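Engineer: Provided below for reference: sequence and predicted model.
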Amino acid sequence: MSTETETEPLGWCVVANVATETANGPGGLEIRAGVRHFPAGAKVWVLPPMWANDSDRLMVVGHHRGRGHRLVRVPVLWRHLTGFRVRMIYSPAVMRAIQRPARGSRQPWLWNSRAQAQEYADLWSHGKPLEGRLDDSTDRPPISDPPPPVLDHKGQTYHLAHFNAYRARYSVLPPPSEAI
């Protein structure tokens, strides 16, 4: 039984929120609230991946922070999104923004099923490990996010020297002690 005030579900979609703080700029040292197109905490609808060679970027639809808060479709780094989950689409405006044809692409923008959307939401929720860079080695071990302050690798102890959204740099030198 549906009434005129109820809306019918239009399809499944992965939904996420823009991270409160994002790392930008050279070396990821500039911290911002949200991203260029969306404020921190904004809800975005994540489309199925379209680039096989660039899995760091996801195409999303959301209400733009400027431009009268109209719906826009833009690529966003997956590290700048949090809280991936699967939800139904009820808004015809959101569905139109998702299905709007992209230049030079004939790929369908909708998820094939709830199971497919859930598989990607789980994958993105766990995230990718950071790339580890060691001062005296060419090895690039995967590092958990957040990175551990001390890392033992091949019998050598390394200390965290710097990290950002993409990598963690370790040094054999311990951190300097602070004067009291």
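Structural biologist: Received it, and whenever you're ready, just let me know what you need.

Engineer: use CA for all of it now, contacts and neighbours both
Structural biologist: Fine.

Engineer: the helices in the chain, which residues?
Structural biologist: Along the chain, the segments classed as helices by DSSP state H run 92-99, 114-126.

Engineer: and those helices as CSV, adding distance to residue 171 and mean neighbour count?
Structural biologist: Putting the helices of the chain into CSV (distance: least, CA to CA, whole Å; neighbours: other CA atoms under 10 Å) gives the following:
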stretch, distance to residue 171, mean neighbour count
helix 92-99, 46, 16
helix 114-126, 27, 16
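
Engineer: got CSV for these, with distance to residue 29 too?
Structural biologist: Written out in CSV, the entries for the helices of the chain read as follows (distance: least, CA to CA, whole Å):
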stretch, distance to residue 29
helix 92-99, 33
helix 114-126, 23
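
Engineer: in addition, the following structure is provided for comparison:
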Amino acid sequence: MADGLTGEETPDGLLGWCLVANVARETSHGESGLDIQHGTKHFRAGTLLWLPPVRWDPGYGRWHAVGRHRGNSRRYVNMVVDVGDLENFRVKGVYSEALVRSLNGHEHDPAAPRTLQNPWTRERAQDLADIWSGHREYLFIEGHRCADPQISVPNPPPAEIQLDGETLHLVSHGTWGAHYSHTPPPTKWTPEP
């Protein structure tokens, strides 16, 4: 195998290693990321996605993924997903020829149906899983980035956080982080019957 495993360390039937993740239970969409949904448009919450090494740049915070589509759970589909919509990053072994075909995409060689064309090494996939498992959002308070770079919030961010004894309220959440304010959001007024 390309990752340097000996025959004793390689599980039977292993075709290669791949970085995987699950679609987050809640994902944020829409203006300022305040529209919380379960899963994504193409994948249900909890769906296992296989993340092959990138061959082309799909854009900041996005990655090519292979998984079973929300509408047809029997076939693998290739999509570009937001990394922020994923959780539980880890490394798994690839054992299925159908999965190899989907991971290879247009580079698949029918003469070698069990060969990954662009494989991960187990170590490289684990390094990226470790980095993304710690993915957290930058914190902005009243429009200014928090001075302490160690302070961050999970993605998606909570509606309220406690910092230095103060309650901060989520104003918006987007590409550049979570924005909080000391002022609570306005309460919705409902007329009395």
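Structural biologist: That came through, no problem. Since this is a predicted model, take the numbers as computed values, not measurements.

Engineer: for residue 51 of structure 1, find the nearest of the helices of structure 1.
Structural biologist: Among the helices of structure 1, helix 114-126 comes nearest to residue 51 of structure 1, with 14.2 Å by CA to CA.

Engineer: whereabouts in structure 2 does that closest one align?
Structural biologist: Under TM-score structural alignment, the alignment places helix 114-126 of structure 1 onto residues 122-134 of structure 2.

Engineer: so which of the helices of structure 1 is nearest residue 58 of structure 1?
Structural biologist: Comparison of these against residue 58 of structure 1 by CA to CA identifies helix 114-126 as nearest, at 10.2 Å.

Engineer: tell me, how many residues neighbour the spatially closest residue to residue 125 of structure 1 that is not a sequence neighbour?
Structural biologist: Nearest residue to residue 125 of structure 1 in three dimensions, chain neighbours excluded: residue 84, at 5.8 Å (CA to CA, 6 or more residues apart in numbering). Under the neighbour criterion other CA atoms under 10 Å, residue 84 of structure 1 is assigned a count of 21.

Engineer: residue 84 of structure 1 is in contact with residue 19, isn't it?
Structural biologist: No. Residue 84 of structure 1 lies out of contact with residue 19 (CA atoms under 8 Å); the separation is 11.2 Å.

Engineer: ranges for the strands of structure 1?
Structural biologist: Secondary structure of structure 1 by DSSP state E: the strands cover 11-18, 21-24, 30-33, 43-46, 57-63, 71-77, 81-89, 130-134, 142-143, 150-153, 156-163, 167-171.

Engineer: most tightly surrounded among these?
Structural biologist: Neighbour counts averaged per stretch over the strands of structure 1 are highest for strand 43-46, at a mean of 25; criterion: mean count of other CA atoms under 10 Å.

Engineer: so what corresponds to the residue nearest to residue 125 of structure 1 in structure 2?
Structural biologist: In structure 2, the residue matched to residue 84 of structure 1 (TM-score structural alignment) is residue 89.

Engineer: and if you look at residue 168 of structure 1?
Structural biologist: Looking across to structure 2 (by TM-score structural alignment), residue 168 of structure 1 lines up with residue 178.

Engineer: please apply the same query to residue 8 of structure 1.
Structural biologist: Using TM-score structural alignment to pair residues, one finds that residue 8 of structure 1 aligns to residue 13 in structure 2.
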